[in-house]
Each structure stands twice: as C-alpha cells, then as structure tokens.
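**Student:** all I have is the shape, not the residue letters:
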C-alpha cells in the first residue's frame, strides 16, 4: 500500500476543490463517492443484494437503481439506511483497497465525505494521515446552496448526518480553514503537499 492521506470535510467545505488541486499536482485521487456510484451500477453484485433486501421497487425499468425512490424510503425509514450501508460500505472499502494497491503516485488521496463517521471507519483505518477541510456553518450553507440548488433545510439535514465540526477536527492530523478564495486554499495546500511527499518518501 502507498502512503495514504484521507481527505474529508463537511458539505460545502471545499473538499472537492482541494481534491482537484492535489490531482493537478499528479497525485492520484481515490474518491469514495465515485466508488459508491460504481458499486450500485446495473449488474453489480451490491445492487443485486440491495434488490434482495428491499424488493424489486429499488430498480428502474432499465434495471438501474432508482435513487429517488431509495432516498425517499431511507428518509421515511431511518433503519433502512443502516441496512443499505451494511451492503454498500463493505463494497466501497473493498473497491477502495483495490484501487489503492494499484496507485503509482508518490502518495494517494482517499477522499470521502464520511471518512470519520462510524460506518466508514474502515476507510479511515487505511490512512496514514487525515486532512480535514473546515469551514463555518454559514459558509457551508451558502456554498452548498449555490452549488446544488438545494434548500437550507435539506443542506442542514445532510449536515446533521455528518460529524460536527468540532468532532471532525478533533480526529484530524491536518486542518485547513477554507473561508477565503481558491488561491488562499491552494496556498495552504502547497506546504502540506510538500510534507506528504516527504512523509511518503520514508514510508514503507
């Protein structure tokens, strides 16, 4: 396994912008969100398990996962989320591990919104360091609302399912406060990139 830096942050924190910057430096990005979509693609074993658990209604006429129906079901039945994650999270971890083993950049970024939450703890355990992109809640609401065109109530519901800022930061090795523009963010990432290169060079 290469030297792995876990990257996380609440909704609207700028985690994706940080991830894109690392990618521009030639660092491979393993994105748990991308993997989560891949594992429930048509014909994948995880999607078949979900159908067996919940019923045929989880599939569209084309045999793909009906995400809107699943979101509504999980919202109405909180325990259903636990059942869903029992299927998807082990598959995400396994695919992430496979991707990490084939990575060739000096170090690798493992990006996951729920890296530190209990259900995703298996991902955090893969990392040598954890980097949190932090931002105040007012900015989270403003940025996420502008980006996703979602209501503040929906964004607050997403935030409620994530760790609090305090708890997330408490578990981080490195924290970047991202409350200015992109240039300011990039300037803060540069020394961390150099640090990670140094750490990776002595890691084995």
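**Tutor:** Yep, that arrived. The structure presented is a predicted model; accordingly, all values stated were derived computationally and were not measured.
**Student:** make it CA atoms for all contacts and neighbour counts henceforth
**Tutor:** OK.
**Student:** regarding the chain, what is its longest helix?
**Tutor:** Counting residues, the longest helix found in the chain (DSSP state H) is helix 78-101.
**Student:** what helices and strands are in contact with that helix?
**Tutor:** If you count contacts as 3 or more CA pairs under 8 Å, 6 or more residues apart in numbering; DSSP states H and E, helix 78-101 packs onto strand 28-31, helix 32-38, helix 45-54, helix 67-76.
**Student:** comparison target below:
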C-alpha cells in the first residue's frame, strides 16, 4: 500500500485532482468529508461538540450550524483548539479504518487541506501538492465560488504559503492551465504512484 497526502491552497483545484485520481483507481480518504460525518447527529462527535459549545451551534433539526460554529472558533485559538481536540482524533480513527480496508496494493490518497499547516507530511509515503498562483486562487474563489474578495484573501492568508506547501511536495501538480493539461499531469503522477505501490 502507498499512502499519499494530497494538499493545495484554497482554490488551487485539489478537489478536481482528487476526483481525477479516484477515476484512475485511487482510494480517496477525504478529511473534510470525514470531519462532517463524525459530527452528524447521533454520533459521539456531535454529542461532544454540543457539550463543549452548547445548543447555540445547532440548527432546528439538531444538525450542527457550521457557520455559527465557525464564528465561535474562527478568531479564538482556544475555542478552535477545543473543537480540534474533539474532531481530529475521530477523523484520524475513521481515516485509519478506511485505509486498512483499502487492501495491500492500493494507492490511498488522503485529501488533507491543512497538511502543511499541521505538519502532517511525514505521515505519508508521498506528498502531492496541487499548485496555482495566488492570483489564480483568488480569481477562482471570487468568480467560481462567489466569495467576497476580502473573505477570499482572508481565507488564503490563514493557510500555509505557496512556498511552504511546495517545500513538502514530492510531486507538484500545476493547475494554472486548461483542464486537459491538468488531466495529463494527473495521469503522469498516477503512473508514478502506481509504480511505487
């Protein structure tokens, strides 16, 4: 089994690369998706978040109100650390289960947005960074996601720098050009990953 950490700045196109790798046969372990699953109503994570943050972070149906929770933790490192202390161990345990189920010859791609920020590169056999210029990232966030320019800049500033991400990369997938170029580069990287596995 080959474990791959896949990361990239917001708006760089990591989700598209993840989808393309899955189409080639990679087993995708998506940290963001798992982070949502482990706090769904009825889970241990949901109960722990409500115990820590109260009912004010719930929607009427009992699900977490993510924007409300985000406002509580975004500018408060202590509250963010409390949330992470609940969610991160649950995500790690679920990720490990999915990896174990993948089989010994699998290429398991862990889609980890904050891989660089959290110093997680050493956990993987290979790190793949999806790269785009800050100008391209900003344009995509504003144009494609409808994000206000100031919010997009603030989200980008909260992440690792481009240089920090590139410093941990074993493979870089440039995502500045057309989709065909991205598909071709992902295919090249996939072939190299398959050989290593």
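**Tutor:** Received the coordinates, thanks. Owing to the predicted nature of the structure, the values given are computational and were not obtained by experimental measurement.
**Student:** after superposition, what's the TM-score here?
**Tutor:** The TM-score (TM-score structural alignment, normalised by the length of the second structure) is 0.93; 196 aligned residues with a CA RMSD of 1.5 Å.
**Student:** follow-up on the earlier one: check the mean deviation of the longest helix of the first structure from the second structure.
**Tutor:** Its aligned residues in the second structure lie a mean 1.2 Å from helix 78-101 of the first structure after superposition (mean CA distance after the TM-score superposition for the first structure).
**Student:** after that helix, which helix or strand is next? Please name it.
**Tutor:** Downstream of helix 78-101 of the first structure, the first helix or strand assigned by DSSP states H and E is strand 107-111.
**Student:** how far apart are that following strand and its match in the second structure?
**Tutor:** Relative to the second structure, strand 107-111 of the first structure is 1.0 Å off (mean CA distance after the TM-score superposition for the first structure).
**Student:** circling back to that earlier point, now do the buried residues in the longest helix of the first structure.
**Tutor:** By neighbour count on 16 or more other CA atoms under 10 Å, the buried set for helix 78-101 of the first structure is 80-81, 84, 87-93, 95-97, 99-100.
**Student:** hang on, the earlier thing: of all the helices and strands packed on helix 78-101 of the first structure, which one is nearest residue 111 of the first structure?
**Tutor:** For these, the distance to residue 111 of the first structure is smallest for strand 28-31, at 4.8 Å, taking CA to CA.
**Student:** give me the residues contacting the closest one.
**Tutor:** For strand 28-31 of the first structure, the surrounding residues in contact (CA atoms under 8 Å, 6 or more residues apart in numbering) are 19, 22-23, 96, 99-100, 103-105, 107-112.
**Student:** which among these count as buried?
**Tutor:** Here, 16+ other CA under 10 Å leaves 19, 22, 96, 99-100, 103, 105, 107-112 buried among the contacts of strand 28-31 of the first structure.
**Student:** turn the residues you listed into a markdown table, including distance to residue 171 of the first structure.
**Tutor:** A markdown table is the format used below for these (distance: CA to CA, whole Å):
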| residue | distance to residue 171 of the first structure |
| --- | --- |
| 19 | 19 |
| 22 | 21 |
| 96 | 21 |
| 99 | 24 |
| 100 | 22 |
| 103 | 25 |
| 105 | 25 |
| 107 | 21 |
| 108 | 19 |
| 109 | 17 |
| 110 | 16 |
| 111 | 15 |
| 112 | 14 |
